[in-house]
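> Okay, here's the prediction I keep looking at, along with the sequence it came from:
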Amino acid sequence: MGNQLLVVDKLIPGGNVESYIQAVNTIPMLSAEEERELAQRLHQDNDLEAARRLVMSHLRFVVHIARSYSGYGLAQSDLIQEGNVGLMKAVKRFNPEFGVRLVSFAVHWIKAEIHEFILRNWRIVKIATTKAQRKLFFNLRSAKKRLAWLTNDEVTAVAEDLGVEPRVVREMEGRLASQDTAFDGPMDDDEDQAWQAPAYYLEDRRYDPAQQAEQADWTEDSNTRLLEALEALDERSQDILRQRWLAENKATLHELAAKYSVSAERIRQLEKNAMKKIRKQMDEAA
C-alpha cells in the first residue's frame, strides 16, 4: 500500500519542485534486462506492478526534458506533470520486441504532451494550429538567440531548414513577438493611460437601454415619415413602389408594364421619380 501511495506522490509534482526532483533521482534505474523483463510482463500479462516500475524509473528523464522548456513562462511542475502523462502513454504502448530502450521510445510521447500543453496555455490567442506551424513555432524559438528581429539571411536559413516559405517564418516571428494585453488594463495604470485598455474600445453597446430606446425612436420616426411620403404619391406610383419594394413576392418591371399597359422603361422611370419624391419629402420632414 505504501508503494502505491508513493507512485501517486511521484507522478504529481507538488509545490516544492526541487524536493520532487530530488525524490525521483533516488529511484533506481533499470538495467536493459530488467526493463525488458518488466515490459514483457506488462505487454503479455498486463502486469500493473511492472508498469509502475517502468514509469517510476523514468521520471528523472521527464524532469530532464521538461527543464528544456523553461523559457515559456509556464510552471515547471505543470510541464513535468504533462511530461509524466506522455511517459505513461509511452509505457502503455511500449513493446519489448521493438529492440530499443524505453527512454528512446518515450521521448516522442513526453515531448508531444509538453508541446500540446505549451500551445494551449502560452498565449490566449493560439499562435500555432497546424502541424507545420507547431514545428516552426518550437524550432524558431530555439533558433532565436537574441531579442532582435531575424535578419533576411537568418530568415532564409530557417525557412530552408524547416522547408517553409520565408514569409511564413516572418509571420510566426511576429506572433512570437506579440504580447497579450489585459482586457481591463494593468492595475497600476493611471487615468491618462487607462483609456487604452481593450475594455474601453471593445465595449459592446448593442444592449445599452439608452441606445436601444434611441434606435427604437429613430426607427418609428423613419417609418412614420416614409408612410406619410408614400401616401402623398399618386395611386399608380404607390402601387409600383409597394409591388417593387414592399411586397413579399416582388413584381418585375415587365409584370407591372403589362398591368398598366406601358413599357418596362416607363415603369422604371415612374419608380425612379417616386423614389425621388419620397426622399425629398422625408428630408423636409426631418
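Thanks, I have the structure now.

> Only C-alpha atoms from now on, for both contacts and neighbour counts.
Noted.

> ok, residue 56 - contacts?
7, 10, 24, 27 (Cα atoms under 8 Å, 6 or more residues apart in numbering).

> ignore the last one, residue 87
Contacts of residue 87 (Cα under 8 Å, 6+ apart): 55, 58, 59, 62, 106, 107, 109, 110.

> and if you look at residue 138?
Here residue 138 is in contact with no residue (Cα under 8 Å, 6+ apart).

> What helix or strand is it located in?
Per DSSP states H and E, residue 138 falls inside helix 131-143.

> Mind listing what's buried along that helix?
133, 134, 136, 137, 140 (16 or more other Cα atoms under 10 Å).

> Include distance to residue 273 when you put those residues into CSV, please.
Converted to CSV, those look like this (distance: Cα to Cα, whole Å):
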residue, distance to residue 273
133, 59
134, 62
136, 62
137, 62
140, 65
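
> Which of those sits closest to residue 90?
Closest approach to residue 90 among those (Cα to Cα): residue 134, at 21.2 Å.

> In this structure the closest one contacts residue 128, no?
Yes. Using Cα atoms under 8 Å, residue 134 is in contact with residue 128, at 5.2 Å.

> all strands for the chain, in order.
Here the chain has no strands by DSSP state E.

> Got another one to weigh against that:
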Amino acid sequence: MTATTASTSLALRSPWAMVPSLGNLDAYIRAVHALPLLTAEEEAESARRLRDHEDVDAAGRLVLSHLRLVVSISRQYLGYGLPQGDLIQEGNVGLMKAVRRFDPDQGVRLVSYALHWIKAEIHDYIVRNWRLVKVATTKAQRKLFFNLRSLKHDLKAQAEDPVRHALTAAEIDQVARSLNVSADEVVEMETRLAGGEVALEAPSDEEEGGALAPIHYLSDDTHEPSRQIERQARDQLASHGLTHALEQLDARSRRIVEARWLDVNDDASGGKTLHELAAEYGVSAERIRQIETAALKKMRATLASA
C-alpha cells in the first residue's frame, strides 16, 4: 500500500462517525461533500480487497467516497414530491449493492457502475410510495412516468407558446412513439402527474395553529373504543345520572332547576325566568338565583361521584 493510499485509508475510515444522520439534511450534504475521493488505483485496490478478502473497511471506503454521487442523483427526482432524505437513503442502498457487485477488473470506474443501481433503487422507492404511479406497472409505463416531464420540457422549449402546459394531439403522438406507449397512456399519465399530491398528515415541522391536515377531518372514529366509552358515559349521565342528581335535591330546589333548565315552552322561549319563579314562591329573584346556584353545585358533585 502506498503512502497516499494509507493516508486516504485513514481519512476515510474515521468519517463513518463524521457523517450525520439524514434527519439533518443540510449537515449530511455538507459532510459527504467534505469526504475525500479515491483515485482510480485506490478504488481498484479497495474493490479487490472487498472481493477477495471480504474487507469491510474497504467496502466502507468505497461507499463513503461515493455518497456525494447519491446526493447529486437524488436531486433529479425532487419533482415527485418525496423527501430528499428518503431518496438519498434509498440511493445509498443502491450504492451499497453496487459496491458489493463491483468488479474492478472490468475496466470501468465505480461511479459509472453505481449509477444504474442508485437510480434503480430510487425508481423502485418512488413507484412503491407515490400513488400516481400505480398505473406504471409495465416497463414502458415506468419509462413514460420517469421521462414525461423532461420530454414535455423539451417540447415546450420548441413550441411557439411555451407558457401553455397541456400537450397538443401531435405532441402526445410524438411522446407515445418515442416511449413506445399508446396515446391514451400518455394522456392518462399527464393527467395524473398534473393532479398533484396532498399529504394526509401534516409535516412534523408544521407550525402550531396552521391549517388542519386531511387526517384530522377525514378520519372516522365512530367505532374507536375510547370514543364509544365516552358516548356511553355521556348517555348514562344524560339519563340515569341526571335523574339521580335531581333526586338528591329538595322539592323547591328541584322545581327551580327543572323550571329554569329542563322545561321548554312550546314557543321555544326557554324555561322560566328568575322573576317568574320569585313571584311563584314569594321571594326575591336574588334568592331564587342563590337556590339555583346551590342546587346546580350539588348536582355537579353528585354527577362527579357517579
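Nice, I can see it. Keep in mind it's a predicted model, so treat the numbers as computed, not measured.

> For residue 36 of structure 2, see how far away the residue nearest to residue 133 of structure 2 when sequence neighbours are not counted is.
Residue nearest to residue 133 of structure 2 in three dimensions, not counting chain neighbours: residue 127, with 5.6 Å by Cα to Cα, 6 or more residues apart in numbering. Residue 127 of structure 2 sits 33 Å away from residue 36 of structure 2, going by Cα to Cα, to the nearest Å.

> Same check on residue 89 of structure 2?
20 Å.

> and if you look at residue 297 of structure 2?
Relative to residue 36 of structure 2, and taking Cα to Cα, residue 297 of structure 2 is found at 75 Å.

> what does residue 296 of structure 2 give?
Distance from residue 296 of structure 2 to residue 36 of structure 2, by Cα to Cα: 77 Å.

> And for residue 71 of structure 2?
Residue 71 of structure 2 sits 15 Å away from residue 36 of structure 2, going by Cα to Cα.

> ok, those two, which is more surrounded?
residue 71 (21 against 16; other Cα atoms under 10 Å).

> Could you find the closest non-adjacent residue to the more buried one?
For residue 71 of structure 2, ignoring the flanking residues on the chain, the nearest one in space by Cα to Cα, 6+ apart is residue 88 at 6.0 Å.

> ok, the aligned partner of residue 36 of structure 2 in structure 1 - contacts?
Aligned counterpart of residue 36 of structure 2 in structure 1: residue 28 (TM-score structural alignment). Neighbouring residues of residue 28 of structure 1 by Cα under 8 Å, 6+ apart: residue 57.

> gap between residue 28 of structure 1 and residue 16 of structure 1?
Taken as Cα to Cα, the span from residue 28 of structure 1 to residue 16 of structure 1 is 21 Å.

> What of residue 166 of structure 1?
Per Cα to Cα, residue 166 of structure 1 is found 43 Å from residue 16 of structure 1.

> Between the two, which has more neighbouring residues?
residue 166 (17 against 9).

> which residues sit in contact with the more buried one?
Contacts of residue 166 of structure 1 (Cα under 8 Å, 6+ apart): 155, 156, 158, 159.

> Can you find the partner of it in structure 2?
Using TM-score structural alignment, residue 166 of structure 1 pairs with residue 183 in structure 2.

> Roughly how far does its match sit from residue 30 of structure 2?
For residue 183 of structure 2, the distance to residue 30 of structure 2 - Cα to Cα - is 44 Å.

> try residue 113 of structure 2
24 Å.

> How about residue 69 of structure 2?
Residue 69 of structure 2 sits 13 Å away from residue 30 of structure 2, going by Cα to Cα.

> who's more crowded, those two?
residue 69 (20 against 13).

> Not counting residues beside it along the chain, what's closest to that one?
residue 111 (7.7 Å).

> Tell me, how many residues neighbour whatever residue of structure 1 lines up with the one you found?
Under the alignment (TM-score structural alignment), residue 111 of structure 2 pairs with residue 103 in structure 1. For residue 103 of structure 1, the neighbour count with other Cα under 10 Å is 17.
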